[in-house]
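# Need coordinates for the following:
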Amino acid sequence: MQHEPSPHSPDRTTGEAAPLSELPINRPTGCPFDPPAELAQLREEQPLRRMTYPDGHEGWLATGYSTVRAIFADSRFSSRYELMHYPLPGGPEGGLPPAPVGDMTGMDAPEHTRYRKLLAGKFTVRRMRELTDRVEQITEEHLDAMEGQGPSVDLVEAFAQPIPALIICELLGVPSSDREIFQRQALTLTDLRSTEEERYAAWTGLQEYLYALVLAKRADPTDDLLSDLTTSDLTDEELAGVGGFLLGAGLDTTANMIAHGTFALLSNPDQLAALRDDPGLADQAVEELMRYLTITHTSIKSALEDVELDGRLIKAEETVTLSMEAANRDPRRFPDPDTLDLHRKATGHLGFGHGIHQCLGQQLARVEMRVALPALLTRFPTLRLAVPPEEVPLRTFSTIYGVHQLPVTWDKE
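Okay, the predicted model is just below:
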């Protein structure tokens, strides 16, 4: 009887492992926090592996920590969308379009540098720490509302989404009454099930609103980041694009970290107790949750020239998919990586990316998580899931992993 070769089997003619036929995306059943199991096997066998993309492109998949980090830091790899091949089915026909105006994620230097320099000073550690009092106030307001509404709520809707939404809207000078619009549009843009038409409509609606907001800020500046930027050399179109980029980046990611992080803690009672009993552990807890969950799980780069890495030759114009979720579970960098350990010093994780494109708002996200998670656990010491873990709806088909809803309950005093 003839057996089909394993997808990891070496080619008998070259001795090299056959290219992957697709990017592994199916997570283990019953393990809502673990990456696809196949990624670990690939990482151990070959941290840089040939992979066939849905459009037929022969590119690469990087899964090892040192490999992924090296590519992030290497200027020979481009972040321009139009040079990339999309690694998942359902990508735009004819390839990815160039980055919209203001979207720094899809730019290379010097264009990226111009935007980054203007914005970096607005998101320093010091400035974000100055926001702590406001984050604490907003957090307490939502905990009060939960207590009045409870003892059962959807934590995503009642707590995880509104906190970062309010903060980023205040930073940009967007009326808080509009935050639901931006959250809905951000979800549309990150949901892999959204059609190209739906994504385009969400982005267009966002840009039209922000363009009008920019004109209002130029005419009557207020104390916010968008008004500050009107004194720069950015055009109205560029300002609207930057605003949309920051809103999209600052809402969905942090909201999912708060919600999915709570889910992970509720599923690991010993770690939950450690954080609740020692709020001083919050800094380490945030870094470990970022590593362990890696909700922004995948990135893409394109080689601008031939690059030799890990003994392999990546040729110019070849796309490399970076699996940050696999890299952050690499045992060569993080011992016992599949265990959530809030006492671990998880510095160096790739949850915020690495290199010149490392998350601009990472300090803001840290402040929000450092405040929100301990406050939630302290206010509701009996907090628990209101449904079995397997019934929590997961955002499986999204570029930002997490939960759609997180039904929780607690004992009323």
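# C-alpha only now, for contacts and for neighbours.
Fine.
# number of nearby residues for the nearest residue to Leu39 once chain neighbours are set aside?
Ranked by CA to CA, 6 or more residues apart in numbering and with sequence neighbours excluded, the top spatial neighbour of Leu39 is Ala326, at 6.1 Å. For Ala326, the neighbour count with other CA atoms under 10 Å is 27.
# quick one: what helix or strand has the closest residue to Arg199 other than its chain neighbours in it?
Excluding the flanking residues, the one nearest Arg199 by CA to CA, 6+ apart is Leu189, at 5.2 Å. According to DSSP states H and E, Leu189 maps onto helix 179-190.
# With Leu322 instead?
strand 319-323.
# Also Leu246?
helix 236-266.
# thought Phe77 was touching Ile300?
No - if you go by CA atoms under 8 Å, Phe77 and Ile300 don't touch, sitting 9.5 Å apart.
# If we go by neighbour counts, what in the following helix or strand past the helix holding Leu189 is buried?
Later in the chain than helix 179-190, the nearest helix or strand by DSSP H and E is helix 196-219. Going by neighbour count (16 or more other CA atoms under 10 Å), the buried part of helix 196-219 is 196, 199, 202-203, 206-207, 210-211, 213-215, 217-218.
# Tabulate the residues you listed in JSON lines, adding columns for distance to Asp144.
Shown next, in JSON lines, are those (distance: CA to CA, whole Å):
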{"residue": "Glu196", "distance to Asp144": "40"}
{"residue": "Arg199", "distance to Asp144": "35"}
{"residue": "Ala202", "distance to Asp144": "33"}
{"residue": "Trp203", "distance to Asp144": "34"}
{"residue": "Leu206", "distance to Asp144": "31"}
{"residue": "Gln207", "distance to Asp144": "34"}
{"residue": "Leu210", "distance to Asp144": "32"}
{"residue": "Tyr211", "distance to Asp144": "35"}
{"residue": "Leu213", "distance to Asp144": "32"}
{"residue": "Val214", "distance to Asp144": "34"}
{"residue": "Leu215", "distance to Asp144": "37"}
{"residue": "Lys217", "distance to Asp144": "33"}
{"residue": "Arg218", "distance to Asp144": "37"}
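# What about the closest residue to Leu289 other than its chain neighbours, how many residues nearby?
Spatial nearest neighbour of Leu289, chain neighbours left out: Gly261 (6.3 Å); criterion: CA to CA, 6+ apart. Each residue near Gly261 was counted by other CA under 10 Å, and the total is 27.
# Am I right that the residue nearest to Leu39 is in a helix?
Yes - with DSSP: H, G, I helix; E, B strand; the rest coil as the criterion, Ala326 is part of a helix.
# For the comparison step, fold the sequence that follows:
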Amino acid sequence: MTSPPPIPLEEAQERLFALAQPLPVEHVDVEGSLGRYLARPLHARRTQPSTDLSAMDGYAVTAGDLSGPWRVVGESAAGHPYPGTVKCGEAVRISTGAILPSFAKAVILQEDLARDADKLTLIGDQPEPADRHIRHCGMDFFENNEVMPAGVRIGPAQAALAIASGHKHLPVRRMLRLAVIDSGDELAADPECCAPHQIPASNGAMLMALARSLPTAVNRIGPVADTLEALTAAFEAAADSDVIVTSGGASVGDHDLVLPALEAWGAKLDFWRVAIKPGKPILVATRERNGRMQIILGLPGNPVSSFVTAYHFLLPLLRRMLGASQATPMQITTYLAAPIRANGPRREFLRGNWDGEKVLPQTNQDSGALATLAASNVLIDRPSFAPAAQVGDPVRVFLLQNGGIA
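Prediction:
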């Protein structure tokens, strides 16, 4: 088989995204929407606040009467507004979050006042401007305002905003069904019972953990033997999945059978090999089922290669299908704490540890070294043919953040 030339990372991601079909929309209660992505823009069904409120504890007075003295005529508490109006020379005791009485346009802080029975005098500063301590009607949002765009991931603050704006249910994409397949005769399912010629099957658990950072239902299959029949049977067991991801067997060796098994199963190769290191032999295939396109990602078997390609392809694909507005991981610029060598023709992602100011590349960058992956919190982005870099030089890094969910 003639190997196609590897393609650049961003081109490969765009080709992958072009295959992704958004998942159907469903409506769930706000509490059940946490971690999901908003499928449509959300508009407020009410105004927040619905009227002028006090932002502090103090006394409400008219705007033209800020020097006093005043006579205290009542109280406005949160949930219990003062029923009357405020006139010049009058003041209403008011709590934070309470509704301003009619004609009151200023709140004077309680520590700036002295009270003797119902007599109130100013001993501190007047509010400047007069409405400084007032939360005006609509300060947060008005009815019909767009409060969240489509593609926002619902977290605690977003859930609170949805409820505050009058929503009990939210439109989100349904949970994604993902199958994770380990393949390789050398894999041992039980890490406590691993012969010398075997290695524990860790990639499947790693990929499953990555995927579960998103709203996915994961079906783990394997380890699967390196035979065409076993792999084809594994694909058939995953036939109801939206996305299938395999680890191992995606290259062109005598025992790399993922592509032949996919073709035997009826899938079609879209592209194969990306110009990155680690992770070059990634493949992407599709299979039509019940009017929808299943996407199959074949990742390399070396654990770091599998992680890096999952970070740059699997997670962005899942985010895109789930409706995220930002599917690809974010980068930041930082500075090197140790020199790194010049790079070759493939874009390389080096494991490193970032302390908030500088990044220290890991010494061992072998694609089988899980210890340095687990000790890293960033991937240092080295463009193809990048020259050697020295201590203090700027570099771009991808944040891993608890397993690459950035």
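# And the TM-score between these chains?
Once superposed, chain against chain, the TM-score is 0.21 (TM-score structural alignment, normalised by the length of the second structure); 142 aligned residues with a CA RMSD of 6.9 Å.
# sorry, back to before: looking at it, the residue nearest to Leu39 of the first structure is touching Leu42, isn't it?
No - applying CA under 8 Å as the test, Ala326 of the first structure and Leu42 come out as separate, 9.2 Å apart.
# I'd like to know which elements the helix holding Leu189 of the first structure is packed against.
helix 162-172, helix 196-219, helix 236-266 (3 or more CA pairs under 8 Å, 6 or more residues apart in numbering; DSSP states H and E).
# Now do the buried residues in it.
Applying 16+ other CA under 10 Å to helix 179-190 of the first structure flags Arg179, Phe182, Gln183, Gln185, Ala186, Leu187, Thr188, Leu189, Thr190 as buried.
# so what's the third one up against?
What that stands for is Gln183 of the first structure. Counting by CA atoms under 8 Å, 6 or more residues apart in numbering, Gln183 of the first structure touches Ala165, Gly248, Leu251, Asp252.
# same thing with Gly204 of the second structure?
So Gly204 of the second structure contacts Val180, Ile181, Asp182, Arg220, Ser247 (CA under 8 Å, 6+ apart).
# Out of those residues, flag the one nearest to Arg15 of the second structure.
Distance to Arg15 of the second structure, by CA to CA, is smallest for Ser247 among those, at 20.4 Å.
# And for that closest one, the neighbour number?
Neighbours around Ser247 of the second structure, by other CA under 10 Å: 28.
# quick one: it and Leu299 touch, right?
Yes - with contact defined as CA under 8 Å, Ser247 of the second structure reaches Leu299; the gap is 4.8 Å.
# that older thread, and the two most separated of the contacts of Gln183 of the first structure?
It's Ala165 and Gly248 that sit farthest apart of the contacts of Gln183 of the first structure, by CA to CA, at 9.9 Å.
# With neighbour numbers in mind, choose between these two.
Higher neighbour count among Ala165 of the first structure and Gly248: Ala165, with 25 against 22, using other CA under 10 Å.
# Among the contacts of Gly204 of the second structure, name the ones in strands.
Val180, Ile181, Asp182, Arg220, Ser247 (DSSP state E).
# following the helix or strand where Gln41 of the first structure lies, which helix or strand shows up next?
If you go by DSSP H and E, Gln41 of the first structure is part of helix 37-45. Note on helix 37-45 of the first structure: by DSSP H and E, the next helix or strand toward the C-terminus is strand 48-52.
# any idea of the angle that following strand forms with strand 319-323?
Put simply, strand 48-52 of the first structure runs at 120 degrees to strand 319-323, going by axes from the mean of the first three to the mean of the last three CA atoms, to 10 degrees.
# For the next helix or strand after strand 48-52 of the first structure, name the packing helices and strands.
Sequence order places strand 58-62 as the next helix or strand after strand 48-52 of the first structure, per DSSP H and E. Applying 3+ CA pairs under 8 Å, 6+ apart, one finds that strand 58-62 of the first structure contacts strand 48-52, strand 319-323.
# Now mean neighbour count and distance to Leu118 of the first structure too, for those, in JSON lines please.
Shown next, in JSON lines, are these (neighbours: other CA atoms under 10 Å; distance: least, CA to CA, whole Å):
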{"stretch": "strand 48-52", "mean neighbour count": "21", "distance to Leu118 of the first structure": "35"}
{"stretch": "strand 319-323", "mean neighbour count": "26", "distance to Leu118 of the first structure": "28"}
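# Quick one: those strands as a markdown table, columns for distance to Arg116 of the first structure too.
As requested, these are exported to a markdown table (distance: least, CA to CA, whole Å):
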| stretch | distance to Arg116 of the first structure |
| --- | --- |
| strand 48-52 | 30 |
| strand 319-323 | 22 |
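# out of those strands, which comes closest to Arg129 of the first structure?
Using CA to CA, the nearest of these to Arg129 of the first structure is strand 319-323, at 30.8 Å.
# ok so, going back, list the buried ones in the helix holding Gln41 of the first structure?
Glu38, Leu39, Ala40, Leu42, Arg43.
# Hmm, the last one is touching Glu325, no?
No - using CA under 8 Å, Arg43 of the first structure and Glu325 do not qualify as a contacting pair, with a distance of 11.1 Å.
# after the helix or strand harbouring Ala264 of the second structure, next one along is what?
Per DSSP H and E, Ala264 of the second structure falls inside helix 258-265. Sequence order places strand 268-272 as the next helix or strand after helix 258-265 of the second structure, per DSSP H and E.
# now that next one against helix 258-265, angle please.
Using the same axes, to 10 degrees: strand 268-272 of the second structure against helix 258-265 is 160 degrees.
# how many neighbours does the closest residue to Leu122 of the second structure other than its chain neighbours have?
Leaving aside its chain neighbours, Leu122 of the second structure sits nearest to Leu113 (4.7 Å; criterion: CA to CA, 6+ apart). Neighbourhood size, Leu113 of the second structure [other CA under 10 Å]: 18.
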